[in-house]
Structures are given as structure tokens and as C-alpha cells.
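>>> Sequence plus the predicted model coming up.
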Amino acid sequence: MHIYLDDTPLTETANTLADAIAAARDRAASNERVIVDIAVDGTPLGPEHLDDDQVMGGEFEEVRLTTAEPRAFVQVTMQDAAEALEHARHEQKQAAEHFEEGRSQDGFESLGRVIGVWQAARQSLDQGAQLLGLDLTAMPLAKPETLPEAIEQLTAGLTEVRRCVQGQDWAGLSDVLLYDLDALAERWQSLLGEVAAHVASTETPPKP
């Protein structure tokens, strides 16, 4: 199995994809970088494949891994999530209109995309904090209390979406999408942008 890290061949040997990724991760960590993209035999590897024992236990001809500087990666990820939320606001409005007009299939398709964007936004915050060792509760934001509040409100909003869907409360679902989640999207856009700016302004501590 040939392993390439940022187009540089590694000398480490690996019998499985999991071994190859582990070897590359160690090499990346030694250079204070993180793996952000994996391709096996020319095919991109999705996050879901990392939990697939059959895929991870397989052997491939070639594994290519791309790395990034952690702070730059987290900053871009959060900026992308904030931008995606702007599109999600339009999608939320469309989903509400679909449900109001009785077009449930179109509504569920839009709703699925909306939920995916919200999940990605939450993951970008959680994973970014974990990757950089950030204490989100101690971050110097303009209004520090808004971060835990925004997380709680997102959890409550998505729970309400689930309740409305299960109870087939389409009017209630429309209200949540048009008002609650719309206001929350605007709030999260601001917060993600502020956290990204904080990450960009904080230097990486020197290696001991």
C-alpha cells in the first residue's frame, strides 16, 4: 500500500487503511498539522467510511492524505459554516412554504438539507474547539453569554422540529422554520464569525 501525505510518499508500511491513516496522522502531528482529506485509489473518503470496519480494515493500492495547519483549518471551517447558514435561511423559508402548501415531499427534502447544515455548524464549533483546545465558555466574545445560550437554543429548536414532524404539526413546523430557526441562523452566523476571528488572531503556541 502506497501512502502519500501532501504528495510526499511515506516510508511507513501498512496492512490496512486504518494503519495507513494512523501512520499519516502521527507524521502530520509531528509537523503540527491535521489531516483534512483522504482519498483511496482516487476516490474521496467520506466521514461515514471512518466508522466502517470493512473499509478501514481493507487494503488499497494507494492512499493520499491532505493536511492543513489546525488554526487555519478551523477558521475556514467556521467561515464556511457561517456562509452555509445564510443559504439555510432561504432553504428554511422554502421548506416552510412547501409544508404550508401541502407539498410534504418537497418540504422534507428541504428540511433534510437544513438539518444537515445545522449539524455541520454545530460540529464545526465542537470539533474546532476540541482540535485547538479552546474553552468556549471562556472565549473573549463581545457577549460571552450568547454562546451557551445559542447552543441551548439550537438544541431546543431542533427538538421542536422533531416534535412537530412526529406530531404532523405542519403549522407549528412552519413557524419554527420561519421565525425561531431564522433568528437563530442569524445569531449563529455572527457567533461563528466571531469565533473564527478569535482563532485567526491567536498565534499557535511554539513547540516546546
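Looks like it arrived, so ask away. Numbering: from 1, shown residues only.

>>> contacts and neighbour counts: CA atoms only from here.
Fine.

>>> Touching, residue 64 and residue 8? I think so.
No: counting by CA atoms under 8 Å, residue 64 sits too far from residue 8 to count as a contact (9.1 Å).

>>> Neighbour count: these two, which is higher?
residue 64 (23 against 11; other CA atoms under 10 Å).

>>> Report whether the more buried one is found in a strand, as I expect.
Yes: applying DSSP: H, G, I helix; E, B strand; the rest coil, one finds residue 64 inside a strand.

>>> Just say helix, strand or coil for the nearest residue to it once chain neighbours are set aside.
Leaving aside its chain neighbours, residue 64 sits nearest to residue 4 (4.7 Å; criterion: CA to CA, 6 or more residues apart in numbering). Secondary structure assignment for residue 4 (three-state DSSP): strand.

>>> Residue 4: what's it in contact with?
Contact analysis of residue 4 by CA atoms under 8 Å, 6 or more residues apart in numbering lists 10, 62, 63, 64, 65.

>>> hmm, who's touching stretch 64-83?
Here stretch 64-83 makes contact (CA under 8 Å, 6+ apart) with 3-7, 24, 28, 32-40, 117, 120-121, 124-125, 128, 131-132, 188-190, 192-193, 195-197, 199-200, 204.

>>> Apply 7 Å and report the result again.
3-6, 32-40, 120-121, 124, 128, 189, 192-193, 196, 199-200 (CA atoms under 7 Å, 6 or more residues apart in numbering).

>>> what's the spacing between residue 126 and residue 195?
Using CA to CA, to the nearest Å, we find residue 126 at a distance of 12 Å from residue 195.

>>> which of these two has more neighbours?
Between residue 126 and residue 195, counting by other CA under 10 Å, residue 195 is the more crowded of the two (23 against 13).

>>> Work out for me the element the more buried one sits within.
Using DSSP states H and E, residue 195 sits in helix 181-201.

>>> Check it against this one:
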Amino acid sequence: MARKLKTFQTSLGFYDLAIAAPSMKAALEAWGAGSNLFHQGAANESDDPEVVAATMSKPGVVLKRPAGSNGRFAERADLPDLEDEASGRKKSRRPEPKGHATPKISDQDARKAAAEFEREQKRRDAERRKEEAAREKERAKRAKLVAKAQATLEAAQREHNERSDALHAERAAIEKRVQAEDERWEKERERLAAALRRTRD
């Protein structure tokens, strides 16, 4: 059985947000909040008749209005008018409603709103799964490119090592030949020097 919906309200960034949801947790998930705004005092359950009516007409849908304004909540909202704020003129704001009773909603309307909320939640979940699948596909593609680049690097490293080893071996052989030539020459020089001395004597 679908749970009874309540209206929750908060402010995030440039917008005031409102939603009809069965719980604070569901509202936080729909808002995409990374922390518990209710515990922080940044969100609350609303009994403003206009806000309740707007959210109950679109249960599960996050409705917006420019932050700090008293306009109507809707799926799309313009940004706040920053020119008035920049020029120092303060907009007249309607005082917060006091003592409003929560509007009466029939059981049939409540059931209908709860069913619509569940449909909206399923739609959001399907959208999240689709986005996650796209991200996973992108991650797999990136991992494949990284693996290919890594394999290319390792192959180039192996080729370098082989060439370097061959050059080191050639250098060692050349150094050995140079040493042998130096030793041969030293013996030959001593022999010729001895012959030269004998000639002089």
C-alpha cells in the first residue's frame, strides 16, 4: 500500500525546492542532497496550502521557485532577479503565512498522489539506472583505452630494454677488445723499446 505523502521544502543554490514525498529520506533523495538538510535545519515539512497544493498536483516531482521569492512553485523556474539585489533595492516579500491549516486532501486524492509519486520515483530510478549504465559504458571504454596505452608502453619498454641490453653487451665486448689491444701494445712497446736499447748499446 502506498504511503501517505507529505510536503517538504528546502533551499538549494538559487532555488527554493518543494516536493510531495512519503518521507524526509525520499525528499532528500529526490533533491539529490548529499547531507541531511532536515537535521541541519535547512529543510522542513511545509503546511503552506499553496505549496502543498502545488506539490500534491505533481507528487514526486521537484518543484522550484527563485530562492527567497514568494512566487509559485513549478517544475521550471527563472533565476532570482539579481539586478534589484545588486542595486540595493529590496523586493517586498510577503510575510510567511501563519496559522494556516494543512489543506484537507481526500483519501482518493491521497491514494492517487501516492501512486503518482511511486510512478515518478520509478521514472527517476530508471533514469538513474540509464545514467549509471552510460557512465559504466564510458568507464569501460576509458579502461580499454588505458589498457591499450599501458600495453603499448610496456611493449616499448621491453623493446628499449632489449636494445639497451644489446648495446651494453656490444660495449662490454668492445671494452674487452680495447683492453686486449692495450695489453698487446704494451708488450709490443716493451719489446720494441728493448730492441732499441740493444741497438744503441
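All right, it came through fine. A quick note: this is a predicted structure, and the numbers were derived from the prediction, not measured.

>>> How close are the two chains, by TM-score?
Aligned and superposed, the two chains score 0.25 in TM-score terms (TM-score structural alignment, normalised by the length of structure 2); 77 aligned residues with a CA RMSD of 5.1 Å.

>>> how near is the residue nearest in space to the middle of structure 1 to residue 173 of structure 1?
Taking CA atoms, centre = their mean, the centroid of structure 1 lies closest to residue 120, which sits 3.4 Å from it. According to CA to CA, residue 120 of structure 1 stands 21 Å off from residue 173 of structure 1.

>>> can you check residue 70 of structure 1 too?
The value you get for residue 70 of structure 1 to residue 173 of structure 1, if CA to CA is used, is 38 Å.

>>> higher neighbour count, these two?
residue 173 (22 against 19).

>>> The more buried one: what's its closest spatial neighbour, skipping adjacent residues?
Distances taken as CA to CA, 6+ apart place residue 164 nearest to residue 173 of structure 1, at 5.4 Å, with adjacent residues excluded.

>>> Pull the contacting residues for that neighbour.
Residue 164 of structure 1 makes contact with 170, 172, 173, according to CA under 7 Å, 6+ apart.

>>> can you give me the angle the helix or strand where it lies makes with helix 181-201?
Element membership of residue 164 of structure 1, judged by DSSP H and E, is helix 146-166. On the basis of axes from the mean of the first three to the mean of the last three CA atoms, to 10 degrees, helix 146-166 of structure 1 is oriented at 140 degrees to helix 181-201.

>>> Relative to residue 94 of structure 1, how far out is residue 107 of structure 1?
To residue 94 of structure 1, residue 107 of structure 1 is 8 Å away according to CA to CA.

>>> The two - which one has more neighbours?
Each of residue 107 of structure 1 and residue 94 has its neighbours counted (other CA under 10 Å); residue 107 has more, 23 against 19.

>>> That one against residue 92, yeah?
No: contact between residue 107 of structure 1 and residue 92 fails when scored by CA atoms under 7 Å: they sit 9.2 Å apart.

>>> Once you drop chain neighbours, what's closest to the residue nearest to the centre of structure 1?
That would be residue 81: by CA to CA, 6+ apart, it lies 6.8 Å from residue 120 of structure 1.

>>> Can you identify the element that follows whatever helix or strand the one you found lives in toward the C-terminus?
Assigned by DSSP H and E, residue 81 of structure 1 belongs to helix 70-100. Counting by DSSP H and E, the element after helix 70-100 of structure 1 in chain order, helix or strand, is helix 104-132.

>>> any idea how far that next one is from the chain center?
In terms of CA atoms, centre = their mean, to the nearest Å, the centre of helix 104-132 of structure 1 is found 7 Å from the chain centre.

>>> Only the buried members of the contacts of residue 4 of structure 1: can you turn that into a ChimeraX selection?
To isolate the buried members of the contacts of residue 4 of structure 1 in ChimeraX, using 16 or more other CA atoms under 10 Å:
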select :63,64,65
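
>>> of the contacts of residue 4 of structure 1, closest to residue 148 of structure 1?
Ranked by distance to residue 148 of structure 1 (CA to CA), the contacts of residue 4 of structure 1 are led by residue 65 at 34.6 Å.

>>> so residue 106 of structure 1 sits right up against residue 98, yeah?
Yes: between residue 106 of structure 1 and residue 98 there is a contact under CA under 7 Å: 6.2 Å.

>>> And these two? Which one has more around it.
For the pair residue 106 of structure 1 and residue 98, the greater number of neighbours falls to residue 98 (21 against 15), based on other CA under 10 Å.

>>> Contacts only, for that one.
104, 106, 107.

>>> Residue 156 of structure 1: neighbouring residues, count only.
For residue 156 of structure 1, the count of nearby residues is 13 (other CA under 10 Å).

>>> now residue 24 of structure 1
For residue 24 of structure 1, the count of nearby residues is 25 (other CA under 10 Å).

>>> repeat for the one 5 residues further on
Neighbourhood size, residue 29 of structure 1 [other CA under 10 Å]: 12.

>>> Where do the helices of structure 2 begin and end?
Using DSSP state H, the helices of structure 2 run over 24-31, 49-57, 82-86, 107-200.
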